[in-house]
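>>> Pasting a predicted model and its sequence here:
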Amino acid sequence: MKKAFITGITGQDGTYLSKLLVEKGYEVHGGVRRISQSAMARLNALGVADKVQLHEFDLIEPNNLFRVLRDVKVDEFYNLAGQSFVGSSWELPIYTADVGAMGVVRLLDTLRSVHPETRFYQASTSEMFGLVAEVPQSETTRLHPRSPYGVAKTYGHYITMNYRESHGMHASSGILFNHESPLRGTEFVTRKITMHLAALARGGDAPVELGNMDAQRDWGFSGDYVEGMWRMLQQDKADDYVLATGVTTSIRDFFTYAAEALGLNPDWQGEGREEIAVDRKSGRQLMKVNPKFYRPAEVDLLIGDARKAREKLGWEPSVGIRELAEMMARADYDALA
């Protein structure tokens, strides 16, 4: 039986990855800063809470990392932890860097000391591309991050590459474009949209407030992307891979897909900061722009080129953007029943 350790196991990706590994017969361990019932909500939702072993684990505590990783020898290590909300990284730049950058090198150096044969996965991100140098973005695209989150992730990405090249570790990075699911955190724009639309469809009257409706993202399904993570660590040679759908969608269009799944029909009126969406059937306002949700430096267009993952890993996304929006909207609507 293979053994795996997942940091960020109680998050969206950690939960889907736990389910995948359990189904593949792994003994799954997870690191959490504090073990509580509320932290188990996602694992309970996918029915794997009683199938994983949790350990108190904090990426800013080197002695804690050493003790846990010394005692829990695993075949595969997936680092999915971090301050993962881009918007908060401007308010928490030092913490974001400590966890997202220095936390990665603490993990790698500890593993190099205690179990250097462990295969390591680093959760990199499309936010590293930032002010994009080319469209679409691939593994060789120049990085120009536009947020403290993206800067921290860029360090984590390069230090993973460095430990692979300098110390011969089987260390891979997945440059994942945006991936969502019904388990997505409520602070993320996709889940914010589907939760508010579900409330409106149930009779609510408060429109959702959003920022830049013209921002475009390459959105996929988290369940697909964790399969790609696993496939990276099954390769004989470690490497870096983009995981993406290759389809770009504006926040406005994602909103429309989710609304239509709930029987709402948005009519878009106005432009820029004056833009609103009104339901054609009822006349209720569904959305309004609030400038406070604009980022200090926006990443306007992210679209990934996942040819390398398709060719070398045999990985393909299975859920399209409209299906994803519908899945999330219906899950939030059903949760309000």
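Structure's in. What do you need? Numbering: from 1, shown residues only.

>>> C-alpha only now, for contacts and for neighbours.
Noted.

>>> Now the residue nearest in space to the middle of the chain: closest residue in space, sequence neighbours ignored.
Nearest to the mean C-alpha position of the chain, by C-alpha atoms, centre = their mean, lies residue 179 at 5.5 Å. The shortest distance from residue 179 to any residue other than its chain neighbours is 4.4 Å, reached at residue 220 (C-alpha to C-alpha, 6 or more residues apart in numbering).

>>> this is the comparison structure:
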Amino acid sequence: MGHYNIRKVLITGIAGSGGSYLAEYIVNNHPEVEVHGVSRWHSTTTSDNLQDVRDQVIMHECDLTDFSSILTVLKNVRPDAIFHLASHANVRTSFATPLSVLNNNIMSTANLFEAVRLAEIDPIIQLCSTSEVYGQVSEEYVPIKEDTPIRPASPYAVSKVTQDLLGYTYFASYGMKIIRTRMFAYLNPRRTDLFATSFAKQVARIECGIQKELVHGNLDSVRTIIDVRDAMEAYWFAILYCRPGEAYNIGGNTVIKVGDFLDLLKKKSGTKIPSRIDPNLLRPADVTLQIPSIEKFHHATGWKPRYSFEESVENLLEYWRKKVREEMVLEHSVGGGR
């Protein structure tokens, strides 16, 4: 089972779009592992993400910006591994609320690492970083390797660079077993601020006749695509096989322009999907070319994606078609009861 014997894990941000898929992966594939998660006591919008595994995970109310609460959880749980996924992760919103994003993401990570140190535990820690740390990359650096210069282009990216550097610093200074993973674009049905999810949700709403046109931002960006379920399995592999102190790119093999992805969804729909650009969806500074080299991660872990691009797209569309239908039934039943 790799370099470590993992019997108890703690997932920060477990109720979020990524953390919930990670919890599902561990529960379904490693039933011998006890799964703990922390979720902010005032978080009310993501509880449904855990509906399939809620009875199989142990939840702890905790706000990572409150040092005492995370220290208490760590002393009680004493996990063998920590997956640190909790962050404010909406890139565009970070331009509107930069101080909130910076304060939350940086201090929550600093609190977590300090709490681990003071709790006198020695878990392996996966720090969920992002391709956004590289910023706008020139073609000479493509495919992007882990030693590509870091040039963050948003307040969110700055917060993730700081998390990344904190991870290395606590490894170098205190010997903490921290692995930094830099995830590139993925298809995640539960995260509506991602371009692909936003498109799929709007397509489903137009198909049901409750929205007239699809709105979008910049369509010229180039991304590689990976399924969120593959991404979460990759995090598990990282914990088992990657070297503490190192950074690893994780991403898919399918390279596609955002506009071409939208065209693909339109073709998959049996309904005409009118679309237009919404200036409010454009970022003050955008990152338009993100193609990773995942050679280092593959060499360390042997990991390969399980889901094809076609399977991922179908899963995304069907998730939102089902969800929109459920919302319509609920709205109708509520309206009929008046």
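Sure thing, it's come through. In this text, all values refer to a predicted model and were calculated from it rather than measured experimentally.

>>> about what we covered before: how about the residue nearest to the centre of the first structure, what's its partner in the second structure?
Matched to the second structure by TM-score structural alignment, residue 179 of the first structure sits across from residue 186.

>>> ok, now how distant is that match from residue 252 of the second structure?
As judged by C-alpha to C-alpha, to the nearest Å, residue 186 of the second structure and residue 252 of the second structure stand 8 Å apart.

>>> Find the residues that touch each one of the two.
Common neighbours of residue 186 of the second structure and residue 252 (criterion: C-alpha atoms under 8 Å, 6 or more residues apart in numbering): 224-227.

>>> What's residue 133 of the second structure aligned with over in the first structure?
In the first structure, residue 133 of the second structure lands on residue 128 (TM-score structural alignment).

>>> List the contacts of that match.
Contact analysis of residue 128 of the first structure by C-alpha under 8 Å, 6+ apart lists 143-146, 150-151, 153-154.

>>> So which of those residues wins on neighbours?
Compared across the contacts of residue 128 of the first structure, residue 153 has the highest neighbour count, 30 neighbours, by other C-alpha atoms under 10 Å.

>>> now for that one: what does it line up with in the second structure?
Using TM-score structural alignment, the partner of residue 153 of the first structure in the second structure is residue 160.

>>> ok but that match is inside a helix, no?
Yes - per DSSP: H, G, I helix; E, B strand; the rest coil, residue 160 of the second structure lies within a helix segment.

>>> What sits closest to it if chain neighbours are left out?
In space, residue 160 of the second structure is closest to residue 129, 6.0 Å off (C-alpha to C-alpha, 6+ apart).

>>> residues contacting the match of residue 179 of the first structure?
The contact partners of residue 186 of the second structure, by C-alpha under 8 Å, 6+ apart, come to 224-228, 231, 251-252.

>>> So which of the shared contacts of residue 186 and residue 252 of the second structure belong to strands?
Residues of these located in strands (DSSP state E): 224-227.

>>> any idea which of the residues you listed has the most stuff around it?
If you count neighbours using other C-alpha under 10 Å, the busiest of these is residue 226, which has 26 neighbours.

>>> What does that one correspond to in the first structure?
Counting by TM-score structural alignment, residue 226 of the second structure lines up with residue 220 in the first structure.

>>> Would you mind measuring from its match to residue 255 of the first structure?
15 Å.

>>> and the contacts of residue 128 of the first structure as TSV, adding distance to residue 295 of the first structure?
Formatted as TSV, the contacts of residue 128 of the first structure follow (distance: C-alpha to C-alpha, whole Å):
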residue	distance to residue 295 of the first structure
143	19
144	16
145	13
146	10
150	13
151	15
153	18
154	19
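
>>> Tell me the one of those nearest residue 119 of the first structure?
Nearest to residue 119 of the first structure among these: residue 153, at 19.3 Å, using C-alpha to C-alpha.

>>> Now do the same for residue 303 of the second structure: its match in the first structure.
Under the alignment (TM-score structural alignment), residue 303 of the second structure pairs with residue 315 of the first structure.

>>> pretty sure that match is in a strand, no?
No - applying three-state DSSP, one finds residue 315 of the first structure to be coil, outside a strand.

>>> Identify the residue of the first structure aligned to residue 25 of the second structure.
So, by TM-score structural alignment, residue 25 of the second structure is matched to residue 20.

>>> Kind regards, and thank you for your time.
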